[in-house]
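S.K.: Need coordinates for the following:
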Amino acid sequence: MKMKNAVNIDDLRRLARRRLPRVVFDYLDGGAEDELTLRANRRAFDDLTLRPRLLGGGRVDLSTEIFGQSYSAPFLIGPTGLSGIYWPEGDLHLAGAAAEAGIGFALSTGSNASMETIARRIDAPRWFQLYPWGGPEFSEALVERAAAAGYSALILTLDSLVGGKRERDLRHGFSHEIRMSAPVVLDGLMHPRWLASVWFGRHRPRFENLIPFLGDAASDRDLAEFTRSQRNPHFSWEDVRRIRGLWPGPLLIKGVMCAEDAIRARAEGADGIVVSNHGGRQLDGAPASLSVLPEIVAALDEGATVLLDGGIRRGSDIVKALALGAQGVLLGRAPLYGLAAGGREGVARALAILADEMQRTMILTGCDAPRHLGRDHLALRTDPPPT
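M.R.: Next comes the predicted model:
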C-alpha cells in the first residue's frame, strides 16, 4: 500500500507494523502493564456520539489560535522521544511536515535531533517539552537552550517521575536502546528496509539534546543509561515554580488528570495544562484522558489553555475533544505511524487524513469553526459500540 492509498490512521499503523521490527513497533504501539488505560483512551471516544445537524457547517474554517499564534488546525504534533528509531532523522520529518501543514510542533527532551538543529532547519513556530530529570542544573541548561533557540512555549511533563512498566518492552529487553539478542537480530534481518536505513544508516538515533551533558564521545548505551539514571521522583511543585521563573514564555503542565492538579498548576504560574495519561504508557488503570476533560475544564478559569492527548485516531475524535472544552489536541501515535510507514510523506498523509476527517465531521454536525463546538454537538452513546 502506498501512502496515498492509506485512507485512515489504522492503514498507516498496518504499514508501520509491516516495516518495523517487532521490538520497535511494540515500543511505538504499546502501553503499560495490562494496557487497560491504552484501550480506555480509545473507548472513551467510542462512547461519545455526534449529533448530526443540517446546513450549518458548509464553510468550515479549522484555523485556531493558541498563545497568540495562528495555526491551520487545532491539532499539534506532540512531543515524542526516539522518533529516529522509526525513520532516519524522524524529528526533522515530523517538524517539517507540521510546518508544511501550518500546524504546531513540540520537540521532546528525548528527541534524536537537537533543539538547535530543528531551529536551524525548520522555520516555523515550535514548542519544547522538558522532562523533570536530574537536578536544577539539568532543567536550567535545557530551558536556557530552548529560549535561546526560539522555542515559544515550554511543556513540562510531570507524569513520568518513574517509568511505567511497559511489558512489551521488557520482554524485548528494550530500554531506550536496542539490545542485541538472537530473536532481535533475526527480526531485524526480516525487515531489511528498516535495518539498512535506521540501524546501518548515516543517522543512527541517539539523544542529541543530552550530548552536552556527557560529551560527543558518548555511546548510544551511555546516553540511554543517562536517561534512566536521571529520573527524579522527588521533583516537586517548588521545582515547577523554579522553572516558571526561568522560562519567559507560555508554560504548560502535561500529565494533568484531575481538577485539583489543574488548579494547582495554574496557581504555580502555568498558562495552560495538557490533560494526558501519557498515552497509557505510565499508570495503568488511570482513566481515559477524554473522560476527565470536562471536570478539569469546569474547574479552571477562562484564561487557562487546555489541551488533550491520548487515543486520537480520527478527525471526529478531535471534534469530540473540542466539544468537551479543549482548545486543541496533541497528536502522538497517529503521526508516528505515518513516520514509520513512509517518513515525511507518511506524516503529511496522517495530518491530511485527520484534517479531512475533521472538516467532514464539522460540516455534518453543522459547525463552521472549532471555537463554536460545544456539548450540544455531542450525545452519550446508548447502544454498545460495534465490535
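S.K.: Every contact and neighbour count from this point should use C-alpha atoms.
M.R.: Fine.
S.K.: check contacts around Ile353.
M.R.: Neighbouring residues of Ile353 by CA atoms under 8 Å, 6 or more residues apart in numbering: 7-9, 315.
S.K.: Gly90 now?
M.R.: For Gly90, the contacting residues are 83-84, 112, 339, 343, by CA under 8 Å, 6+ apart.
S.K.: Quick check: closest non-adjacent residue to Pro125.
M.R.: The shortest distance from Pro125 to any non-neighbouring residue, by CA to CA, 6 or more residues apart in numbering, is to Gly104 (6.4 Å).
S.K.: Please disregard the earlier target; I meant Ala369.
M.R.: The shortest distance from Ala369 to any non-neighbouring residue, by CA to CA, 6+ apart, is to Asp61 (5.3 Å).
S.K.: circling back: out of the contacts of Gly90, which is nearest to Val240?
M.R.: Closest approach to Val240 among the contacts of Gly90 (CA to CA): Asn112, at 25.6 Å.
S.K.: Following up with a second sequence; could you model it the same way so I can compare the two?
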Amino acid sequence: MAAHQACLNIDELRLQARRFLPRGLFEYIDRGTEDETALRRLRDGFDHAELTPRVLVDCADRHTGVTLFGRARPLPFVIAPTAAAGLVRYDGEVLLARAARAAGIPFCVSTQSITSIEAIAEAGAELWFQLYVWRDRSLTHALLDRVAACGVDTLILTVDTAVSPKREYNAHNGFTVPVTPSLRGALDVARHPAWAGGVLLRLLADGGWPGYAHYPPQFRTRITDAAAHDPIRLCDRVSWDDVAELRRRWQGRIILKGLLAPEDARRAAGSGVEAVVVSNHGGRNLDCAPSPLTVLPRIMDAVGDRMTVLADSGVRRGSDAAKLLAAGAAAVLLGRAPLFGLAAGGQAGAEHALAILRDELDRTMALLGCRTVADLRL
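M.R.: This is a model prediction of the structure:
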C-alpha cells in the first residue's frame, strides 16, 4: 500500500507532504503571514461552529451533488488556483487537473502556474482560470485571449492581493519568491532526496529552472527572477474600473475572489459579474482579516438572492465544507488539501484527498439528517 493510501484525513496527508517537500516549499504552502493570526482564526472558526442534527430522517438516498452555473456536479468542490503545484510534483498542475476530472469537479489554473493552460487543457478537465491584473493592462488582455482560445469559460479575478504579503518564515527558511539559490536552500533540498530526484532534477533536465508559463514571451522569467519586469508585476491600482473592462472583454462568467465585506459584495452584484468567492486567501494575505465563515451569513443577506456565492480558506474536513455550505456557499474551493495529497502521492494522492473530503461530507450530511447539500441550509 502506498503511504498516502494509509492516510485517513487531510492532516495525515499534510504530514506526508511535510516529509516529502523541502521545508521552505512546504511552509510556503502550509503557513500564513506575519503572526499567522488569520490562519489560526480560520481553524478556530471551524472548530467553534456548530451544526445541529435532525434525527429520524431517512438518509439512505442522500447525495453530495450540486448544480453550479447550470451544470450538475457530483461534489460541491472546486480545486482552487495555487501557484506552487508545479513545484510540489513534476507536472503538478496536470496531475491536479486529472484528479479534478476523475472527481467530476473544476480545476482552476493559476496565472502563476509553471505549466501552460494549453498543456493543462490536454488533461481533459473542466478548467477555470485565475487572473492577476498586471500593470500593463494590454498584456493582461492578451492573456485573456489566450485563455479563451483554450475553451475556458470561467474567469476568477483575484482581488485581495494588491501587494505581496509579508511571509517572514520564508525569509528565515531560505525560500522566497523569486526563488534565490542559497546554501540553506541547497541543504534543505539535500534532506529531501525523493523530491530532489522526482521533481527538481526532472525540472532542471527540461531546460533549467522553470518559468511562469502564462507570462508574455518577452517577459517570461524563471522562478529565480520572477518579478523582474515592471509590466507584469502585481498591480496595486486595480479598481472597479478594471472589473468593468474585464466584463466588456470577457464573454464567459467572471468570479471575484477575495471579498469579505458585504459592501463589496453588493458592488460586485451590480458590476455584471456572476459570482464571488468569500475568502481570506487561506490566511495567507492580510493577517487581521476575518474568517470567511464568520462573514458569509452577512454576505448572503446582502447578495445571496442576486448572485452565486462561493467560499474557501482553511478547509481540512468535510465538516468544514459542510459549515460553509450551511452558511450559504454554493460550492467550496480547496487549496491546501489537494496540494497535500499531491505531495503525498501525486495524482493518486490528490484523488485520495478529494475522496477523504467527499466521504467526510457525506457522513456529516447523514449524521445531520440531510439528504442533499441544499438541506444543509435549512
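S.K.: so stretch 271-288 of structure 2 corresponds to what in structure 1?
M.R.: Counting by TM-score structural alignment, stretch 271-288 of structure 2 lines up with residues 268-285 of structure 1.
S.K.: Show the contacting residues for Gly104 of structure 2.
M.R.: Contact analysis of Gly104 of structure 2 by CA under 8 Å, 6+ apart lists 73-75.
S.K.: Where neighbours are concerned, which of those residues has the most?
M.R.: With neighbours taken as other CA atoms under 10 Å, the top of those is Leu75, carrying 23 neighbours.
S.K.: Three-state assignment for it, please.
M.R.: Going by DSSP: H, G, I helix; E, B strand; the rest coil, the secondary structure assigned to Leu75 of structure 2 is coil.
S.K.: if I pick the alignment partner in structure 1 of it, what's in contact with it?
M.R.: For Leu75 of structure 2, the aligned position in structure 1 is Ala73, judged by TM-score structural alignment. Contacts for Ala73 of structure 1 (CA under 8 Å, 6+ apart) come out as 62-64, 102-103, 355.
S.K.: 6 Å instead?
M.R.: For Ala73 of structure 1, the contact set (CA atoms under 6 Å, 6 or more residues apart in numbering) comprises 62-64.
S.K.: Now render those as JSON lines, adding distance to Ile155 of structure 1.
M.R.: Below are those laid out as JSON lines (distance: CA to CA, whole Å):
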{"residue": "Leu62", "distance to Ile155 of structure 1": "24"}
{"residue": "Ser63", "distance to Ile155 of structure 1": "22"}
{"residue": "Thr64", "distance to Ile155 of structure 1": "19"}
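S.K.: that older thread, if any of the contacts of Gly90 of structure 1 are buried, put those into a ChimeraX selection.
M.R.: For the buried members of the contacts of Gly90 of structure 1, the matching ChimeraX selection, counting by 16 or more other CA atoms under 10 Å, is:
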select :83,84,112,339,343
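S.K.: quick one: Val243 of structure 2 is in a helix?
M.R.: Yes - looking at Val243 of structure 2 with three-state DSSP, it is inside a helix.
S.K.: Helix, strand, or coil at the residue nearest to it when sequence neighbours are not counted?
M.R.: In space, and not counting its chain neighbours, Val243 of structure 2 is closest to Ser271: 7.4 Å by CA to CA, 6+ apart. Per three-state DSSP, the local secondary structure of Ser271 of structure 2 is coil.
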